[in-house]
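1. Sequence and computational prediction follow.
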Amino acid sequence: MAFARATGKHRRPNRLTRKSANIAGVAALTTTGVIGTLASPALAADTAAAEDTGINQAVSVGGSLADHIDAQAVAQQEAAEQAAAQKKAEEKAEAEAKRKAEAKAKKEREEKERKERAAREAERKRLNSFTSPIPGSYVSTGYKTGGAVWSSGSHTGIDFHAASGTAVHAVGSGTVVEAGWGGSYGNNVVIKMNDGTYTQYGHLSSIGVSVGQSVTPGSQIGLSGATGNVTGPHLHFEARTSPDYGSDIDPIAYLRSHGVSV
């Protein structure tokens, strides 16, 4: 069944007719000044304006809202830039702290190595040095002094003044090759020095080392006394080219050649 469109005064005006009437009404109001009275210039500028697209009305954004959006975008960009700058500063500070820590560790390591080298050098010098068998004492009987008390007719060493029980020291680094009774020498110690020479310490009241023991300059090897062929307590000291009797050399010249003041 077909429907006929209503005609006459009861027919609803079509869309185009309504729109034309609205435009005409707005024009009439504008002519009479009504719109000018209702809408102030400020309100017209800040509110959304209606734009006729021919089909639907589109709303365009006013100036204040656009400015707000732009300001928000700028603030976000500035915040991002500040965060990036702060991160870069933190990374730089961390790198600088790491560099300083590494430099400090390197300096401490170098200082430790320097001290170790110095200690090794000092120990090397000490081991190669010589000292008096009784520091602070003096020679009471010289080398080659003649007399009937010596079977060879002369003194084969030197005597250091010392009361019984005075500490006796090795004059340098070496190895003990004899430690015990030595006949007319009484209790004695013979040391083969690192330079190949030999030193002897006689008339000891006690012996503090054994054969095969290594000694260093200043090591205590016994106590002075009056054992063997003596007239009183003292230390008999000899320097030799071999461990045997008769290979003696001038002990004063020997000690002085090694830097000992006698």
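-> Yep, that arrived.

2. can we go C-alpha only for contacts and neighbour counts from here?
-> Noted.

3. which residues in the protein form strands?
-> All strands of the chain, identified by DSSP state E, fall at 49-52, 57-60, 139-141, 158-161, 167-169, 174-181, 187-193, 198-207, 214-215, 220-224, 234-240, 248-249.

4. Could you check those strands and tell me which one is nearest A95?
-> Within the strands of the chain, the stretch nearest A95 is strand 57-60; the backing value is 52.6 Å (Cα to Cα).

5. Run through the neighbouring helices and strands of the closest one.
-> Here strand 57-60 touches strand 49-52, going by 3 or more Cα pairs under 8 Å, 6 or more residues apart in numbering; DSSP states H and E.

6. how distant is stretch 139-148 from the center of its chain?
-> 59 Å (Cα atoms, centre = their mean, to the nearest Å).

7. do the same with stretch 90-108
-> For stretch 90-108 - counting by Cα atoms, centre = their mean - the centre lies 12 Å from the chain centre.

8. Need the contact partners of it.
-> Outside stretch 90-108, no residue is within contact range by Cα atoms under 8 Å, 6 or more residues apart in numbering.

9. could you dump the strands of the chain to a markdown table with mean neighbour count?
-> Output for the strands of the chain, formatted as a markdown table (neighbours: other Cα atoms under 10 Å):
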| stretch | mean neighbour count |
| --- | --- |
| strand 49-52 | 12 |
| strand 57-60 | 12 |
| strand 139-141 | 15 |
| strand 158-161 | 22 |
| strand 167-169 | 21 |
| strand 174-181 | 20 |
| strand 187-193 | 26 |
| strand 198-207 | 25 |
| strand 214-215 | 19 |
| strand 220-224 | 24 |
| strand 234-240 | 26 |
| strand 248-249 | 18 |
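
10. In JSON lines, list those along with distance to K92.
-> Shown next, in JSON lines, are those (distance: least, Cα to Cα, whole Å):
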{"stretch": "strand 49-52", "distance to K92": "53"}
{"stretch": "strand 57-60", "distance to K92": "48"}
{"stretch": "strand 139-141", "distance to K92": "73"}
{"stretch": "strand 158-161", "distance to K92": "72"}
{"stretch": "strand 167-169", "distance to K92": "63"}
{"stretch": "strand 174-181", "distance to K92": "60"}
{"stretch": "strand 187-193", "distance to K92": "62"}
{"stretch": "strand 198-207", "distance to K92": "68"}
{"stretch": "strand 214-215", "distance to K92": "58"}
{"stretch": "strand 220-224", "distance to K92": "61"}
{"stretch": "strand 234-240", "distance to K92": "70"}
{"stretch": "strand 248-249", "distance to K92": "73"}
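
11. here comes the other one, which I'd like you to weigh against the first:
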Amino acid sequence: MAFGSRPTGSGKHRGSSRLSRKTAGYAGIAALATTGVVGTLAAPAFAADNSGPSMEDTGQNPVVVANDLQGDIVAQADSQQRAAEAVSAQAQAEADAKQRAAEAKRVAEVAEAKAKADRETAERVAREEERKRLNTYVSPVAGSYVSTSYGAGGAMWSSGSHTGIDFHASLGTTIRAVGAGTVVEAGWGGAYGNNVIIKHNDGTYTQYGHMDSLTVSAGQQVAPGQQIGRAGTTGNSSGVHLHFEARTSAQYGSDINPLAYLRSHGVNL
């Protein structure tokens, strides 16, 4: 029996076999999946062969992957935002702390400067008060008066005239240093009886004679108004009183007008 034979040409006009069409369909699905495109374009490739992978088997996977990726991106963005906010808050807290520290330092510096200025002012006032005190002069007998003037003549003075002034006083009345200075003599002074000589800060000297007792000694520093003895009538004296002299030196004969001397130092007599 004779069978008809089918020409076997080169095959270039032969239609696609079922296997080749099926393979092409799979390739198309794979290509579309890599781009995340899923839809009706993949459907024709499966129409030729119902035995291939279904839409449900392959088409939904890219969608799930895309959704997961999007969620990761959002979560990462949220995390980065929170981290940035935390860094910003930390930086702001540090800046606020620095500002508070700077303000506290400034307040402390202002307070210290004020305290220093106050101390300097107090010290300056104290020095001024001390200077005034040291330059202050007082009467040698508080509330008294001059009973015998300077230069008065008479036989009772060896020089023929009074070399000082006499202040009225009662026995035991306090005798005061007229100004600040150093005691250069304290003891018996012959005709002056118990006497004290003081060198003052301006280089002048004062003498206090006929005292009953002394309360200072040579070399001692005295302040204006400080007690140096008590009134009496020792030595060449006609009665209780204070003989007071102002001198340019500690030696007899260097006397100057004691009333003018006291007045020049602000003592009203």
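-> Yes, it's here. All figures in this text were calculated on a predicted structure; none of them were measured in a lab.

12. Quick check: TM-score for this pair?
-> Superposed pair, TM-score by TM-score structural alignment, normalised by the length of structure 1: 0.72. Supporting alignment: 224 aligned residues with a Cα RMSD of 3.1 Å.

13. quick one on the thing from earlier: looking at the strands of structure 1, which is closest to Q77 of structure 1?
-> Between the strands of structure 1, strand 57-60 lies closest to Q77 of structure 1; by Cα to Cα that is 25.9 Å.

14. roughly how far is that closest one from the heart of the chain?
-> 74 Å.

15. Other residues contacting it?
-> Under Cα under 8 Å, 6+ apart, the answer for strand 57-60 of structure 1 is A48, A49, A50, E51, D52.

16. once the structures are aligned, where does stretch 137-144 of structure 1 end up in structure 2?
-> Taken onto structure 2 by TM-score structural alignment, stretch 137-144 of structure 1 occupies residues 144-151 there.

17. repeat for stretch 211-230 of structure 1
-> Using TM-score structural alignment, stretch 211-230 of structure 1 pairs with 218-237 in structure 2.

18. mind checking the end-to-end distance for that stretch?
-> End-to-end distance for stretch 218-237 of structure 2, by Cα to Cα, to the nearest Å: 24 Å.

19. Likewise for stretch 243-261 of structure 1?
-> Span of stretch 243-261 of structure 1 from end to end, Cα to Cα: 25 Å.

20. just stretch 46-62 of structure 2 next, same as before
-> End-to-end for stretch 46-62 of structure 2, by Cα to Cα: 18 Å.

21. Report the buried residues of it.
-> F46, G59, P62 (16 or more other Cα atoms under 10 Å).

22. likewise stretch 109-122 of structure 1?
-> In stretch 109-122 of structure 1, counting by 16+ other Cα under 10 Å, buried: nothing.

23. Centre of the chain to that stretch, how far?
-> 14 Å.

24. in structure 2, what residues pair with it?
-> So stretch 109-122 of structure 1 sits over residues 116-129 in structure 2, by TM-score structural alignment.

25. so how much does that stretch differ from structure 1 once superposed?
-> Mean deviation of stretch 116-129 of structure 2 from its aligned counterpart in structure 1 after superposition (mean Cα distance after the TM-score superposition for structure 1): 2.2 Å.

26. how close does the residue most central in space within structure 1 sit to R99 of structure 1?
-> The residue lying closest to the centre of structure 1 (Cα atoms, centre = their mean) is A105, at 2.9 Å. For A105 of structure 1, the distance to R99 of structure 1 equals 10 Å [Cα to Cα].

27. what does E91 of structure 1 give?
-> 12 Å.

28. Give me the spatial nearest neighbour of the aligned partner of H155 of structure 1 in structure 2, chain neighbours excluded.
-> In structure 2, H155 of structure 1 lines up with H162, judged by TM-score structural alignment. Leaving aside its sequence neighbours, H162 of structure 2 sits nearest to G151 (Cα to Cα, 6 or more residues apart in numbering; 4.5 Å).

29. residues touching that neighbour, list them.
-> G151 of structure 2 neighbours (Cα under 8 Å, 6+ apart): S161, H162, T163, G164.

30. show me what contacts the last one?
-> Contact partners of G164 of structure 2, counting by Cα under 8 Å, 6+ apart, are S149, Y150, G151, H243, F244, E245, A246, D255, N257, P258.

31. Return the distance of it relative to A66 of structure 2.
-> 124 Å.

32. And for S147 of structure 2?
-> 126 Å.

33. swap in V178 of structure 2?
-> V178 of structure 2 is 110 Å from A66 of structure 2, by Cα to Cα.

34. ok now do the counterpart of S247 of structure 1 in structure 2, which residues does it touch?
-> Aligning on TM-score structural alignment places S247 of structure 1 opposite S254 in structure 2. By Cα under 8 Å, 6+ apart, the residues touching S254 of structure 2 are R247, T248.

35. how about stretch 209-219 of structure 1: buried residues?
-> For stretch 209-219 of structure 1, by 16+ other Cα under 10 Å, it's V209, S214, V215, T216, P217, G218, S219.

36. isn't I158 of structure 1 right next to T199, touching?
-> No: judged on Cα atoms under 8 Å, I158 of structure 1 makes no contact with T199 at a distance of 11.6 Å.

37. which residues do the two both contact?
-> With Cα under 8 Å, 6+ apart, I158 of structure 1 and T199 have common neighbours F237, E238.

38. Can you give me the distance of Y143 of structure 1 to N188 of structure 1?
-> For Y143 of structure 1, the distance to N188 of structure 1 - Cα to Cα - is 18 Å.

39. typo on my end, it should be P233 of structure 1
-> Distance from P233 of structure 1 to N188 of structure 1, by Cα to Cα: 14 Å.

40. and what of Y138 of structure 1?
-> Taking Cα to Cα, one finds Y138 of structure 1 at 20 Å from N188 of structure 1.

41. Check I69 of structure 1 too.
-> With Cα to Cα as the criterion, I69 of structure 1 and N188 of structure 1 are 107 Å apart.

42. Can you pull the residues that touch both of P233 and N188 of structure 1?
-> With Cα under 8 Å, 6+ apart as the test, P233 of structure 1 and N188 both reach H203.
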